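Student: Generate coordinates for the sequence data below:
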Amino acid sequence: MNRSMQLIVLGTFWCFIHGAYCIPFNNEISAISVVGSYPGSNSFVINSTTVYIVSYSTYASIYPTRLTSITTGARMAFPIRVVVRQQKGVSSWQLPLRVNSKLGPLSFYTTSRTLCHTHMDIIANLNRSSIDFLSQLNHTRLLQEFSISVSTSSLRPLDIEIATQEAKDFYIKENQEYTVVTSPSEPIYYYYKFFERNSDNYRDTVVLEVNSEDQTCFYVSIQEPNCPIYDLESEIHNGKFYQTVNTRGGLTVGNFEFPNGFFVVFVAKGDNYDCSIENSLTKERGRLKTFNQTSKVNFKVRPSISIEDYIKAALIILGAILIFYIVLVAILCTFYQINKINRKSSLSPDVATVYLENFQSPMMRSLEIVSKGLTKGSFKPQRVRERERMQRGIILKIVQLN
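Tutor: The predicted structure follows:
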């Protein structure tokens, strides 16, 4: 055996001992085509000389496909490449999936992705106000077809499992609470469709309420119902709106911005720094190559107040203020009249004396003297009554003379 052959044998032996991160010595690659099970799972063993192409039969479904890929033997130096080919696009990722964080790169050996529905443009233009939104979709032949290829540069055989299923909870409705578990390698998204303007259930805006009981920081994003979907942490910033959430968050979404509905995307972050929380558990796990930073999220879409409701509320408030002022003015006028009557009724009973003091003619002064003289004398009740009658008679004569 010559020296070059000895080096090849020794190099191959070293590769198998230390993880098989070696480039093949030849360029011969065999492609193996298999038919995938849908829904179901398929397992393969691949290396640098073998590429598996998994084809799925054409099927009709209103739901998109949820694809999960799992490996235990791949390493970051020579990962497994997963490529999904659909009618209107191609998506790809690698196993283990690398996620950057403040504490260093993290590796995830399980990924789950929701494939964009081939006919999402048709679904987005369907009428929500039909008797049943989903039953309308059932009468539309929404054919889907896709294939998956898996390959690696590792000389050592690596295992991989591909599982597919329908995303049955893809379409969300108002006032229903949903629960989802997400991680940096397992993003998930849902679709919401607005009601039409001629519907009794129409609202200009809806509110997305999000809450989580754990301390894991995650993204929630609102995106147009188009392919591709930006669901990984490294690309979610390309969406229209996004927000980092730790325990509670919310977004208001308007129909004028998303007339065909919108996607709600959830994906956990590799660390908690963007949520201003330094979780000690994350720091400890961050030193490892792999861990599961998952977040259990509860969310709900509820109708917001429409413009008509705002106008009604404003009119009610203005009407209440107007009624308050009317009642206030009526009360003030009533009290004014009562005080005026009380002032008139509080005059002195010696009216003759008060009246005579306002006139300065000799006749008046003489009459005043007579009136004062009448007030003197006995205080017996009979005399008092006679005196009051005489005073009133004198006043009437004075009024007639004037």
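Student: CA only for contacts and neighbour counts going forward, please
Tutor: Noted.
Student: Go through the helix or strand harbouring residue 396 and flag the buried ones.
Tutor: In the assignment (DSSP states H and E), residue 396 maps to helix 381-401. With burial defined by 16 or more other CA atoms under 10 Å, the residues of helix 381-401 counted as buried are 384, 387, 388, 390, 391, 394, 395, 398.
Student: Now do the helices in the stretch 301-402 of the chain.
Tutor: 307-345, 351-356, 362-375, 381-401 (DSSP state H, counting those that start in this stretch).
Student: just so I know, which of those helices lies nearest residue 139?
Tutor: With CA to CA as the measure, helix 307-345 is the member of those nearest residue 139 (34.7 Å).
Student: before we move on, the earlier item: could you identify the most distant pair in the buried residues of helix 381-401?
Tutor: Farthest pair in these, by CA to CA: 384 and 398, 21.2 Å.
Student: about what we covered before: turn the helices of the stretch 301-402 of the chain into TSV, including distance to residue 101.
Tutor: Listed next are the helices of the stretch 301-402 of the chain as TSV, based on distance: least, CA to CA, whole Å:
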stretch	distance to residue 101
helix 307-345	43
helix 351-356	100
helix 362-375	109
helix 381-401	107
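Student: how far away is residue 96 from residue 234?
Tutor: Counting by CA to CA, to the nearest Å, the separation of residue 96 from residue 234 is 15 Å.
Student: who's more crowded, the two?
Tutor: More crowded of residue 96 and residue 234, by other CA atoms under 10 Å: residue 96, with 27 against 12.
Student: before we go on, could you also do this sequence so I can check it against the first one:
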Amino acid sequence: MICTGVRVSVNMLSDPKGTPLMFVVRQKKAVLSFQVPLTLRGLYQRNYQYKDVARTLCQPPKRAENETQYIYVDVSTLSEKNATYRLSVTHLQNFVLLTEERFSFNATPSQPQYFKYMFKEGLDSVIVQVSSPMAFPCSVISIQDIQCPVYDLDNNVAFIGMYQTMTKKAAITVQVTCLSCLPVSSCSHRNIE
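Tutor: A predicted model of the protein is given here:
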């Protein structure tokens, strides 16, 4: 079975002048919403505005291998002027992590990443190792069960499962009973071993 993730990306091309766009992505058994520009609070309570936002959609289970799953994207704003943006929906080819294989990816606070891992038969635990060439900004690695919603933003990643903050390196030992989804947020370039 080939398992790919689906990612929705938005790039705001016009200046919203204080009126954000609201994106609501609807699936059969999940709803994801975010605004662009996305405002996240950072160091010293400073607000950071991001015009490029990307989120990976939750993967609800399929009843049949050939079942088609539809998504709907609703866009709204209270702005009196037209807003220009670029919306793309793409398949993630490296969505499923493999045991003993290194994997590189990029993530930012407004473009967190998460991946799926399925234990091989006979394994009862794995060590998830993440490394970065950069010490700043701080990142969060989270281990969550496969279920919707996935908490992948820096302000909600600690709500469920277990998590580890990191600068250049981190590792989490995971038992077979708890791993399936690995969100990583607030980082620039990470390697998973």
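Student: Quick TM-score on the pair, please.
Tutor: After superposition, the two chains reach a TM-score (TM-score structural alignment, normalised by the length of the second structure) of 0.92; 190 aligned residues with a CA RMSD of 1.7 Å.
Student: hmm, back to that, how about the helices of the stretch 301-402 of the first structure, which one is nearest residue 195 of the first structure?
Tutor: Using CA to CA, the nearest of the helices of the stretch 301-402 of the first structure to residue 195 of the first structure is helix 307-345, at 15.2 Å.
Student: so that closest one matches what in the second structure?
Tutor: Alignment note (TM-score structural alignment): helix 307-345 of the first structure is unmatched in the second structure.
Student: Residue 23 of the second structure pairs with which position in the first structure?
Tutor: In the first structure, the residue matched to residue 23 of the second structure (TM-score structural alignment) is residue 82.
Student: Using the aligned residues only, give the average distance of the helix or strand harbouring that match to the second structure.
Tutor: Element membership for residue 82 of the first structure, per DSSP H and E: strand 80-86. After superposition onto the second structure, strand 80-86 of the first structure sits on average 0.5 Å from its aligned residues (mean CA distance after the TM-score superposition for the first structure).
Student: Can you show me the helices along the stretch 51-200 of the first structure?
Tutor: Using DSSP H, counting those that start in this stretch, the helices of the stretch 51-200 of the first structure run over 120-124, 133-138.
Student: Could you check which residue of the first structure pairs with residue 109 of the second structure?
Tutor: Using TM-score structural alignment, the partner of residue 109 of the second structure in the first structure is residue 184.
Student: neighbours of that match, just the number please.
Tutor: Counted with other CA under 10 Å, the neighbours of residue 184 of the first structure add up to 30.
Student: Counting neighbours, what do you get for the residue mapped onto residue 70 of the second structure from the first structure?
Tutor: Using TM-score structural alignment, the equivalent of residue 70 of the second structure in the first structure is residue 145. By the criterion of other CA under 10 Å, residue 145 of the first structure has 15 neighbours.
Student: now do residue 211 of the first structure
Tutor: With other CA under 10 Å as criterion, residue 211 of the first structure counts 17.
Student: One more: the one 4 residues further on?
Tutor: When neighbours are counted by other CA under 10 Å, residue 215 of the first structure registers 19.
Student: who are the neighbours in contact with the residue nearest to it when sequence neighbours are not counted?
Tutor: Excluding its sequence neighbours, the residue lying closest to residue 215 of the first structure (CA to CA, 6 or more residues apart in numbering) is residue 246, at 6.0 Å. When contacts are counted by CA atoms under 8 Å, 6 or more residues apart in numbering, residue 246 of the first structure touches 211, 212, 214, 215, 216, 217, 218, 275.
Student: which residues touch the spatially most central residue of the second structure?
Tutor: When CA atoms, centre = their mean is applied to the second structure, the residue found nearest the centroid is residue 113 (3.4 Å). Contacts of residue 113 of the second structure were listed using CA under 8 Å, 6+ apart, and they are 55, 56, 106, 107, 152, 183, 184, 185.
Student: Ranking by neighbours, what's the top pick from the residues you listed?
Tutor: residue 184 (31 neighbours).
Student: which residue in the first structure lines up with that one?
Tutor: Looks like residue 184 of the second structure aligns to residue 266 there (TM-score structural alignment).
Student: what do you get for residue 32 of the second structure?
Tutor: By TM-score structural alignment, residue 32 of the second structure lines up with residue 91.
Student: gap between its match and residue 263 of the first structure?
Tutor: To residue 263 of the first structure, residue 91 of the first structure is 18 Å away according to CA to CA.
Student: What separation is there between the residue of the second structure positioned farthest from its centre and residue 24 of the second structure?
Tutor: Distance from the centre of the second structure peaks at residue 80, with 31.4 Å (CA atoms, centre = their mean). Note on residue 80 of the second structure: its distance to residue 24 of the second structure, by CA to CA, is 20 Å.
Student: wait, what's in contact with the nearest residue to residue 145 of the second structure once chain neighbours are set aside?
Tutor: Distance criterion CA to CA, 6+ apart; nearest residue to residue 145 of the second structure, sequence neighbours excluded, is residue 180 at 5.1 Å. Contact analysis of residue 180 of the second structure by CA under 8 Å, 6+ apart lists 116, 117, 118, 143, 144, 145, 146.
Student: Quick check: the aligned residue for the fourth one in the first structure?
Tutor: Same thing as residue 143 of the second structure. By TM-score structural alignment, residue 143 of the second structure lines up with residue 222 in the first structure.
Student: distance from the host helix or strand of that match to the second structure after superposition?
Tutor: Following DSSP H and E, one finds residue 222 of the first structure within strand 218-223. Compared with the second structure after fitting, strand 218-223 of the first structure deviates on average by 0.4 Å (mean CA distance after the TM-score superposition for the first structure).
Student: Name the residues that touch that strand?
Tutor: 229, 233, 236, 239-246, 262-269, 295.
Student: repeat that with 6 Å
Tutor: Residues from elsewhere that reach strand 218-223 of the first structure, judged by CA atoms under 6 Å, 6 or more residues apart in numbering: 239-245, 262-269.
Student: Closest to residue 63 of the first structure out of these?
Tutor: Among these, residue 263 lies closest to residue 63 of the first structure (CA to CA), at 13.9 Å.
Student: these two touch, right, the closest one and residue 191?
Tutor: Yes. Between residue 263 of the first structure and residue 191 there is a contact under CA atoms under 6 Å: 4.7 Å.
Student: In terms of packing, which of these two has more residues around it?
Tutor: Remark: of residue 263 of the first structure and residue 191, residue 263 carries more neighbours, 22 against 19, as counted by other CA under 10 Å.
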